[in-house]
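J.: please find the sequence and the predicted model below.
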Amino acid sequence: MHMMDIARNSVRAGAKVVEISLNFQSIDNSMELSISDDGCGMDQETVNKVTDPFVSTRITRKVGLGLPFLKMNAEQTGGSISIDSEPGRGTRVKAGFLRGHIDCIPLGDIPGTVALLICGTPDVDFIIHITQDEKRFNLNSKEVKDELGDVGVYNPEVVNFLREMVKENMEEMSIQ
C-alpha cells in the first residue's frame, strides 16, 4: 500500500508522469522502492517536515500518515528513506527495506496495485520498472494507452491484462 499511497500523493501534486521502480537484490535480500514525479514539488522546509505524522500538505485534514508509515516500515527493517524535491520540478521518494528482517511487512499485491494506478488514473502516465538482480520488466502506461486506441485503460479486460502481465513477469523473476 505504500506504493499506492505515495503515487497518489504524486497525482494530488499535479504530476502528469509518475515513475515507480522496485529493485530487488538477492545478494542482501533487499528491496528499494523509488517513486518520482513531475508534480509541483516541495520546498526544503516542507521536505524536512513531511515524515512527521502531524504535518500534511493537504488542506482537508491536518494528519498525513503515508510518508511517516513508509519511513517507519523501512527503518524498522534496517532500511532508510530519502526525499528529494524542488518546487516546480517534482519529487523523488526512495525507501530501502531489508526483506529478510523479521519486521519487514509482506510485499502485498504489486500487480493489482500497478493495474489500479494505471486504470484508475488514466490522465497520468505511469512508468513502472521492476528488477530482480539483472532481470528487468518495464511497463509504460502511455504506450499501453497508445496501443489501445479508443479502448479505455479502465476497461475490465485491460485491468485484468495489466495485472496478469505484471504478475507473470514478477513470477518469472521469482519475486514474491
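T.: Received it, and whenever you're ready, just let me know what you need. Numbering: from 1, shown residues only.
J.: rest of the way, CA atoms for contacts and neighbours
T.: Will do.
J.: so what touches the longest helix belonging to the chain?
T.: Among the segments of the chain that qualify as a helix by DSSP state H, the longest is helix 156-172. By Cα atoms under 8 Å, 6 or more residues apart in numbering, the residues outside helix 156-172 that reach it are 110-112, 114-116, 119, 130, 137, 152-153, 176.
J.: possible to save those as CSV with neighbour count, distance to residue 45 and secondary structure?
T.: Converted to CSV, the contacts of helix 156-172 look like this (neighbours: other Cα atoms under 10 Å; distance: Cα to Cα, whole Å; DSSP: H, G, I helix; E, B strand; the rest coil):
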residue, neighbour count, distance to residue 45, secondary structure
110, 18, 32, helix
111, 19, 35, helix
112, 16, 35, helix
114, 24, 31, helix
115, 23, 34, helix
116, 19, 32, helix
119, 21, 34, helix
130, 21, 32, strand
137, 17, 36, strand
152, 15, 40, coil
153, 22, 38, coil
176, 11, 37, coil
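J.: ok, second structure coming up, stack it against the first:
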Amino acid sequence: MKELSLHVLDLAENSIRAKAKLVTISITEDLNHNLLKILIEDNGNGMDEELLSVADDPFTTTRKTRNVGLGLSLLKAAALRAEGDFHITSEKGTGTKIEATFKHNHIDRAPIGNMGSTIATILIRKEKIDILYIHQVNGRQFIFSTKEIKKLLGEVSINTPEVILWIKDYINENVSELNK
C-alpha cells in the first residue's frame, strides 16, 4: 500500500468485522529517536491462540468471500522493510492490539497519508463504532474522540456528509499543526 493510513483503514475494518465497539488508533512520531509507531487496539472478539499464531500469514483469513488475508502481512512487511518491527497480541473475547514500528526517516517507509480521510471512511461505514485517534509528534499531541463529538452533536448523526467532511478537515488540520 502506498500510504500507512491505508493499512490503518484495513485493520480498522478487521476490528469492525470483529464486532469492536471502540477502536483506538495511535500514531507516535519521535523524530529525536527516528521512530514512527502505529498502534491499533480494539475491544472486538479477539483471536484464540491458534488463529493468532497464523494471523500474519497472507493465506489466513476468517472471511468467507476470499481465501487470502493480506492486511496484517502487508503491514508487517512494510514495518520490517523500514527497519522496524511488528507485534500482534489478542485474547479471545477481549480484543486485539497491533503495533508496527518503523525507522522514521527510512527511504522505504511509506508516508503516513491522509488520516482525516481514513477516520472519515471508517465512520461512513459504521456509525455505532467509536474511534479514539491519538497522534503525537515529539511529545505534542492531538486527540480526536468520536464519543466527544457524538455528545456535542446530540441528535445529529455523526455520519452525515457535513459532519464527516468537518471531521476529515479537523483531523488533517490538527495533524498538520503538530508537524509545524
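T.: Yep, that arrived. This is a predicted model, so every value here is computed, not measured.
J.: what's the longest helix of structure 1 aligned against in structure 2?
T.: Aligning helix 156-172 of structure 1 against structure 2 (TM-score structural alignment) gives residues 161-177.
J.: what about the strands in structure 1?
T.: Listed in chain order, the strands found in structure 1 under DSSP state E are 17-25, 30-37, 80-86, 90-98, 125-132, 135-140.
J.: what is the burial count for the aligned partner of residue 67 of structure 2 in structure 1?
T.: Residue correspondence, TM-score structural alignment: residue 67 of structure 2 in this structure matches residue 62 in structure 1. The criterion is other Cα atoms under 10 Å. On that basis, residue 62 of structure 1 has 11 neighbouring residues.
J.: what about the residue nearest to residue 62 of structure 1 when sequence neighbours are not counted, how many neighbours?
T.: Computed as Cα to Cα, 6 or more residues apart in numbering, the closest residue to residue 62 of structure 1 that is not its neighbour in sequence is residue 56, at 5.7 Å. For residue 56 of structure 1, the tally of surrounding residues (other Cα under 10 Å) stands at 19.
J.: identify the residues contacting residue 56 of structure 1.
T.: Each residue near residue 56 of structure 1 by Cα under 8 Å, 6+ apart is listed here: 50, 62-64.
J.: on that earlier part again, distance from the longest helix of structure 1 to structure 2 after superposition?
T.: Compared with structure 2 after fitting, helix 156-172 of structure 1 has a mean deviation of 1.1 Å; criterion: mean Cα distance after the TM-score superposition for structure 1.
J.: nearest residue to the counterpart of residue 47 of structure 1 in structure 2 other than its sequence neighbours?
T.: Taking TM-score structural alignment for the superposition, residue 47 of structure 1 sits opposite residue 52 in structure 2. Spatially, and ignoring its direct neighbours in sequence, residue 52 of structure 2 is nearest to residue 90 (6.9 Å; Cα to Cα, 6+ apart).
J.: if we can go back for a sec, so how far is residue 72 of structure 1 from the match of residue 67 of structure 2?
T.: To residue 72 of structure 1, residue 62 of structure 1 is 19 Å away according to Cα to Cα, to the nearest Å.
J.: go on, residue 134 of structure 1?
T.: Here the distance between residue 134 of structure 1 and residue 72 of structure 1 works out to 29 Å (Cα to Cα).
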